[in-house]
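Trainee: Return atomic coordinates for the entry below.
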Amino acid sequence: MRKGVTEDKAVVADILDKAEVVWLALNDDEGPHCVPVNFAVQGDTLFVHSGKRGRKAACLDSGAAMAFSAAVDIELKTSDDNACELGYRFRSVMGNGTPRPLDGDEKLRALDLITLKYAGRSMPYNEKVLAITAAYAIDIRSATARIKE
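Mentor: Have a look, this model is predicted:
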């Protein structure tokens, strides 16, 4: 395995817990589609939400394999001497999985996890907005973390 890369689930979980955004790499008949989303993770499952219509929702509804990534602790490395020494320090996760739509209590549980991650507490939902909101579980097949110092 490449230097600085690990499959250690504790390292992957730590990075995902600290990440503010996860980038979904999706694909459809129009080609690749990459989109940043709010998310929550629990165990080997990533939870995201979407409107019920649109390209992102269609890709997730398809159940097709997809990928995701996130990065934290991003810090520019500078150099006055050599352009090859420029770069970044970071911790990142890259993974892949299979999305599945959620409904009923599973949907509410996913939305509650996402709300808890960003608001730090449970909050009520606007029923009109809830009716046009989809939630998805992405069952993580594999994920690796990279630590670049």
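
Trainee: Please make it C-alpha for all contacts and neighbour counts, starting now.
Mentor: Will do.

Trainee: Quick check: closest non-adjacent residue to residue 145.
Mentor: Spatial nearest neighbour of residue 145, excluding adjacent residues (C-alpha to C-alpha, 6 or more residues apart in numbering): residue 93 at 4.4 Å.

Trainee: outside of the host helix or strand of that neighbour, which residues touch it?
Mentor: Using DSSP states H and E, the element containing residue 93 is strand 87-102. Outside strand 87-102, the residues that touch it by C-alpha atoms under 8 Å, 6 or more residues apart in numbering are 12, 15-16, 60-61, 63-78, 134-149.

Trainee: So for that strand, what gets flagged as buried?
Mentor: By neighbour count with 16 or more other C-alpha atoms under 10 Å, strand 87-102 contains the buried residues 91, 92, 93, 94, 95, 96, 97, 98, 99, 100, 101, 102.

Trainee: Can you name the next helix or strand after it?
Mentor: Where DSSP H and E defines the elements, the next helix or strand beyond strand 87-102 is helix 104-119.

Trainee: how about this one, so we can line them up?
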Amino acid sequence: MREMRLKKREITDPEILREILESCEVVRIGAMDEEGMFIVPMNYGYDVREEDGTLHVCLYLHGAKEGRKAAAFAADPRVAVEMDYNHEVITGDYTCAYSYAYRSIMGNGTITEVTDPEVKKKGLEKIMAHIAPEAKIAFLPEMVERVAVWRIDIDTFTGKERRRK
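Mentor: Sure thing, here's the model as predicted:
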């Protein structure tokens, strides 16, 4: 994996990386198909575990079983992910001195469709826990059957932060 150019902005603290996963509302998925590269924003849920100081992240997504996104994921399981939050304009004394404060995670992984109904429910529960933790959850079998659930096992990722001065 390529080293980050501005190492001072790299986030390696597992607790801050977990905070980013929890605080972001949308993950942007980069994929490729016969028409070219595309990016799609999606809601997500996640599992994270720490092993020897390294975070292992798995994202869960849901959507229609057909369409460009579903076909692309089936044809080529390699995807890129990006999420960010904590946005704030950093003003400057001149035009090119302006910038933007943020925290982000970017990475690459492998996406697979989840077909086991119990694992699909687990993924849907993770999504709901992230986007609406107060919501009452009840999945009818036909709902679980109708929706596509995907799992992204993130192979590599970096955290980055630009702070206000």
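
Trainee: Please say which position in structure 2 the residue nearest to residue 145 of structure 1 maps to.
Mentor: Aligned counterpart of residue 93 of structure 1 in structure 2: residue 105 (TM-score structural alignment).

Trainee: still on that earlier bit, now, the contacts of strand 87-102 of structure 1 that are in helices?
Mentor: Among the contacts of strand 87-102 of structure 1, the ones falling in helices (DSSP state H) are 12, 15, 16, 60, 61.

Trainee: Check the residues you listed and tell me the two furthest apart.
Mentor: The span of those, defined through C-alpha to C-alpha, is set by 15 and 61 at 26.6 Å.

Trainee: The residue of structure 1 positioned farthest from its centre in helix, strand or coil?
Mentor: The outermost residue of structure 1, judged against the average C-alpha position, is residue 81 (36.8 Å), by C-alpha atoms, centre = their mean. Under DSSP: H, G, I helix; E, B strand; the rest coil, the three-state class of residue 81 of structure 1 is coil.

Trainee: picking up where we left off before, out of the buried residues of strand 87-102 of structure 1, who's nearest residue 44 of structure 1?
Mentor: Once C-alpha to C-alpha is applied, the member of these that ends up nearest residue 44 of structure 1 is residue 97, at 9.6 Å.

Trainee: Quick check: closest non-adjacent residue to the most centrally placed residue in structure 1.
Mentor: Taking C-alpha atoms, centre = their mean, the centroid of structure 1 lies closest to residue 22, which sits 3.1 Å from it. Take residue 22 of structure 1 and drop its neighbours on the chain: the residue closest to it by C-alpha to C-alpha, 6+ apart is residue 70, 4.8 Å away.

Trainee: same thing with residue 33 of structure 2?
Mentor: Nearest residue to residue 33 of structure 2, sequence neighbours excluded (C-alpha to C-alpha, 6+ apart): residue 72, at 5.2 Å.

Trainee: Could you tell me how many residues sit around that neighbour?
Mentor: 21 (other C-alpha atoms under 10 Å).

Trainee: Give me the aligned partner of it over in structure 1.
Mentor: With TM-score structural alignment as the criterion, residue 72 of structure 2 matches residue 59.

Trainee: these two touch, right, that match and residue 31?
Mentor: No: assessed by C-alpha atoms under 8 Å, residue 59 of structure 1 is found out of contact with residue 31, at 10.7 Å.

Trainee: Could you report the neighbour count for whatever residue of structure 2 lines up with residue 72 of structure 1?
Mentor: Aligned by TM-score structural alignment, residue 72 of structure 1 pairs with residue 85 of structure 2. As a burial measure, residue 85 of structure 2 scores 17 neighbours (other C-alpha under 10 Å).
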